[in-house]
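>>> Starting from these lines, generate the structure:
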Amino acid sequence: MKKTIAIVMGGFSSEVAISLISGNVVYKHLDTQKYEAFRVHILKEKWVALDDDNNEYPIDKNDFSFLMHGNLIKFDAVFNVIHGNPGENGVLLGYFDLIGMKYTSAPFYQMALTFNKRDTLSVLKQYGIKTAKSVFLNKGDVVNLDEIIEKVGLPCFVKPNNAGSSYGISKVYEKEAILPALEKAYHEDSEILIESFLDGTEVSVGVIQYQNELKVLPITEIVSENDFFDYEAKYLGKSQEITPARISSEVQKRVEEVAKKVYSVLNMSGFSRSEYILVNDEPFFLEMNTVPGMTEESILPQQAAAAGISLKELCDNAIQMALNKTT
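I've put the predicted structure just below:
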C-alpha cells in the first residue's frame, strides 16, 4: 500500500521562492509506485495542499490533514523542503513532534541549533573544530568599530545570524563600510555575526545518513566569480561547483574526518551540507545547512550523483528513514 507523503515547501523567510523550486523537484522525483505525494505550501498567509492542477485545499492544523473531494487525506510522513523559517530553524518540527507526525529532517533542537550560526560555532569550538575569529552583535548594541577590527581584522564578513542563501551578507574591506553592512544584515535578523576573512579554498561537504550508515558525499570545490559565494554565485550561475574538489587524497581524508565529527558532535540526522575554508590544507568550519537545495543543479544532489545516488534514491532513502523513526 502506498504511503501518503506531504512535501512541505515555502516558509516565512526570504528563501520562499528557492524552497518552492526545491519542493517541486522533490515532487517530480518521488517514486510514484511507493508514494502518493502532495505538495503542501506553508506560507504566512495560508497552509494549503495542492493537487496536480494546483487547486488548493486548506490544511487542518489540528492534525495536518485536509479534505479533497469529500475524502480525508492524512499523511504518513513529511518531506521537509522549507529553507529558513519555520522548516530549517526547528519551529515546524516542534509542531510535528506535538502531533506525532514523522518527518525527514533532524529533530527540532538540532535544527534550531544549526540554524543559529553563533550557537553552532560556540558548540563546535569546544570540540576543537577550527573556525574563523568572530564578534557577535544584537540589534541596539553599541558598535565599537575599532574593537571589531582589532578582533577580526579586514576584510571581514558581516552576516545575519539566522538566515540562509547568503541573504544579508557583506564582505567589508574598510572601516567605513561596517555600519552599512550591519544595516543590511539587520534587515534579515536582529542578531549579527562578524567573522574574519579566511584566505583559502572553499569546499562544500555533504554528510547524510544513507542506508543506515553515515556517509560523506564527494566534496565540492566552490569557485565564485563574485567576491564570495553570495546569492548570485549560488543561484544565478556566477560560480563553478567542481565535484570532486581538486584537493589531495590526504586533505580529502582530513575534511571527511572533520565533517563526520561535526555531524556527530551536533547529534545530526538526515541531510546536511556544510561549508569549510581550507587554510594551509586545514578545514575551518563556516556553517551547516540542514535543508539544502534539492534542485538538479543544487550542490547536495550533484554530490549524491557523483556517489552514484540518484535524486530518486536520495529522496526515497530520506522518506524510508523518516517512516522508520519512532515518535
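>>> C-alpha from now on. contacts and neighbour counts both.
Will do.
>>> neighbours of the nearest residue to Leu217 once chain neighbours are set aside, just the number please.
Nearest residue to Leu217 in three dimensions, chain neighbours excluded: Gly206, at 5.3 Å (CA to CA, 6 or more residues apart in numbering). For Gly206, the count of nearby residues is 29 (other CA atoms under 10 Å).
>>> three-state assignment of Gly206?
Counting by DSSP: H, G, I helix; E, B strand; the rest coil, the backbone at Gly206 sits in strand.
>>> Return the residues in contact with it.
Gly206 makes contact with 216-219, 271-274, 300, 303, according to CA atoms under 8 Å, 6 or more residues apart in numbering.
>>> Out of the residues you listed, the closest to Lys261 would be?
Nearest to Lys261 among those, counting by CA to CA, is Val216 at 11.0 Å.
>>> quick one: that closest one and Val262 touch, right?
No - between Val216 and Val262 there is no contact under CA atoms under 8 Å: 11.6 Å.
>>> Can you point out the buried residues in the longest helix seen in the chain?
Counting residues, the longest helix found in the chain (DSSP state H) is helix 249-265. Counting neighbours by 16 or more other CA atoms under 10 Å, one finds that the buried residues in helix 249-265 are 251-252, 255-256, 258-260, 262-263.
>>> with the residues you listed in mind, which one is nearest to Gly87?
For those, the nearest to Gly87 is Tyr263 (19.0 Å; CA to CA).
>>> what's near enough to touch the closest residue to the closest one other than its chain neighbours?
Take Tyr263 and drop its neighbours on the chain: the residue closest to it by CA to CA, 6+ apart is Val207, 7.3 Å away. Neighbour list for Val207: 214-217, 259-260, 263, 271-273 [criterion: CA under 8 Å, 6+ apart].
>>> this one next, for a side-by-side:
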Amino acid sequence: MKKNIAIIMGGYSSEFEISLKSGNVVYQSLDATKYNAYRIHIFKDKWVYVDDTDNEFPIDKNDFSVEIDGNKITFDCVFNAIHGTPGEDGFMQGYLELLNIPHTSCNMYQAGITFNKRDLLSILKPYGIKTAESYFLNLGDAINEDAIVEKVGLPCFVKANKAGSSFGVSKVYKKEDLTEAINIAFKEDDEIIIESFLDGTEVSVGVITYKGETKVLPITEIVSENDFFDYKAKYLGQSQEITPARLTKDQEDKVNTIAKKVYEVLKMKGFSRSEYIFKDGEPHLLEMNTIPGMTKESILPQQAAAAGISLTDLFDSAIEEALK
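Prediction:
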C-alpha cells in the first residue's frame, strides 16, 4: 500500500520562494509507485494542501490532516523542504514529534542548534573544529566599531545569525561601512555575527544518512563571480560550483573527516550541507544547513549525482530512514 507523504514547503522567512522550488523538485521526483505525494504550503496566514490545479485545502493543525472531497487524509511521513523558519529552526520538528509523525529532517534540538550560527560554532569549538574569529551583537547593543575591527580585522563579514541563502550578509572593507552592514543584518534577525575574512578555497560538503549509513558526498568547490558566495551566486548562476572540488588528497581527507565528525558529534540525521574555507591548509567551518536547497541549481543534488545517486533514490532513502 502506498504511503502518504506530505512535502512541506514555503515558510515564514525570506527563503520561502527557494523553498517552494525545492519542494516542487521533491514532488516531481518522488517514486509514484511507492508514494502519494501532497504539496503542503506553510505560511504565516495559511497552511494548505495545494493540488495540481492550484486548488487549496486547509490543513487541520490539530493532527496535521486535510479533508479532500469529504475524505480525511493523514500522512505517514513529512518530507521537510522548508528553508529557514519554521522548518529549519526546530519549530516544525517539535510540532511533528508531538504528533508522532515521522519526518525527514533532523530532530528539534539539532535543528535549533544548527540554525543558530553562534550556538553551532560555540558547541563545536571544544571538539577542535576550527572557525573564523567572531564578534556577536544583539539588537539594541552599543556598536563599538573599534572593538569589532580589533577582534575580527578587515575585511570582515557581517551576517544575520539565524538566516540562510546569504540574506542579511555583507562583506565590509572599511570601518565606516560597518554600521550600514549591521543594519542590513538586523533586518533579517535580532542577533548578528561578525566574522573575520578567511582567504582560501571555499568548499561545500554534503553529509547525509543514506541507506542507514553516514555518507559524505563528493565535495563542491565554490568559485563566486561576486565578492563572496551571495544570493546571486547561489541561485542566479553567478558562480562556478565544481564537483568534485579541486583539492589535494590531504585537503579532501581532512575536510571529509571533519564534516563527518561534525555530523556525528551533533547526532544529526537526514540531509546536511556545511561550508568550509581552507586557511593555512586547515578547513574552517562557516555554517551548517540542515534543509539544504533541492532546486536544480542547488549543490546537494549536484553532489548526489556525482555520487551516482538519483534524486528519486536520495529522497526515497530519506523517507525510508524517517519511517524506521
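>>> Just send the contacts of Gly206 of the first structure back as JSON lines, with neighbour count, distance to Leu236 of the first structure and secondary structure too.
Listed next are the contacts of Gly206 of the first structure as JSON lines, based on neighbours: other CA atoms under 10 Å; distance: CA to CA, whole Å; DSSP: H, G, I helix; E, B strand; the rest coil:
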{"residue": "Val216", "neighbour count": "22", "distance to Leu236 of the first structure": "27", "secondary structure": "strand"}
{"residue": "Leu217", "neighbour count": "25", "distance to Leu236 of the first structure": "24", "secondary structure": "coil"}
{"residue": "Pro218", "neighbour count": "22", "distance to Leu236 of the first structure": "23", "secondary structure": "coil"}
{"residue": "Ile219", "neighbour count": "26", "distance to Leu236 of the first structure": "21", "secondary structure": "coil"}
{"residue": "Phe271", "neighbour count": "20", "distance to Leu236 of the first structure": "23", "secondary structure": "coil"}
{"residue": "Ser272", "neighbour count": "23", "distance to Leu236 of the first structure": "22", "secondary structure": "coil"}
{"residue": "Arg273", "neighbour count": "22", "distance to Leu236 of the first structure": "19", "secondary structure": "strand"}
{"residue": "Ser274", "neighbour count": "19", "distance to Leu236 of the first structure": "20", "secondary structure": "strand"}
{"residue": "Leu300", "neighbour count": "28", "distance to Leu236 of the first structure": "17", "secondary structure": "helix"}
{"residue": "Gln303", "neighbour count": "24", "distance to Leu236 of the first structure": "19", "secondary structure": "helix"}
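>>> residue boundaries of the helices in the first structure?
Under DSSP H, the first structure gives helices at 16-29, 91-99, 108-115, 117-125, 145-152, 178-186, 231-235, 249-265, 299-306, 311-324.
>>> Next, find the distance separating the residue of the first structure most remote from its centre from Ile82 of the first structure.
Using CA atoms, centre = their mean, the residue of the first structure lying farthest from its centre is Gly70. It sits 36.9 Å away. According to CA to CA, to the nearest Å, Gly70 of the first structure stands 28 Å off from Ile82 of the first structure.
>>> Just the endpoints, please. Distance across stretch 230-244 of the second structure?
21 Å.
>>> check contacts around the residue most central in space within the first structure.
Of all residues in the first structure, the one closest to the mean position by CA atoms, centre = their mean is Asn289, 2.7 Å from it. Counting by CA under 8 Å, 6+ apart, Asn289 of the first structure touches 114-115, 272-274.
>>> can I get those residues in CSV with distance to Leu98 of the first structure?
Supplementary listing: the contacts of Asn289 of the first structure in CSV, determined by distance: CA to CA, whole Å:
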residue, distance to Leu98 of the first structure
Thr114, 21
Phe115, 21
Ser272, 24
Arg273, 27
Ser274, 29
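>>> and in the second structure, which of those residues remain?
For the contacts of Asn289 of the first structure, the aligned pairs still in contact in the second structure (both residues aligned by TM-score structural alignment, their matches' CA atoms under 8 Å) are 114-115, 272-274.
>>> From those residues, pick the one nearest Ser190 of the first structure.
Relative to Ser190 of the first structure, and with distances defined as CA to CA, the nearest of those is Phe115, at 14.1 Å.
>>> need the contact list for whatever residue of the second structure lines up with the closest one.
For Phe115 of the first structure, the aligned residue in the second structure is Phe115 (criterion: TM-score structural alignment). Contact analysis of Phe115 of the second structure by CA under 8 Å, 6+ apart lists 84, 88-89, 162-163, 288-290.
>>> If we use 7 Å, what do you get?
Phe115 of the second structure makes contact with 88-89, 162, according to CA atoms under 7 Å, 6 or more residues apart in numbering.
>>> Over to Tyr49 of the second structure?
38-41, 56-59.
>>> Out of these, flag the one nearest to Gln238 of the second structure.
His41 (28.9 Å).
>>> Find the nearest non-adjacent residue to the residue nearest to the centre of the first structure, please.
Nearest to Asn289 of the first structure is Arg273, by CA to CA, 6+ apart, at 5.1 Å.
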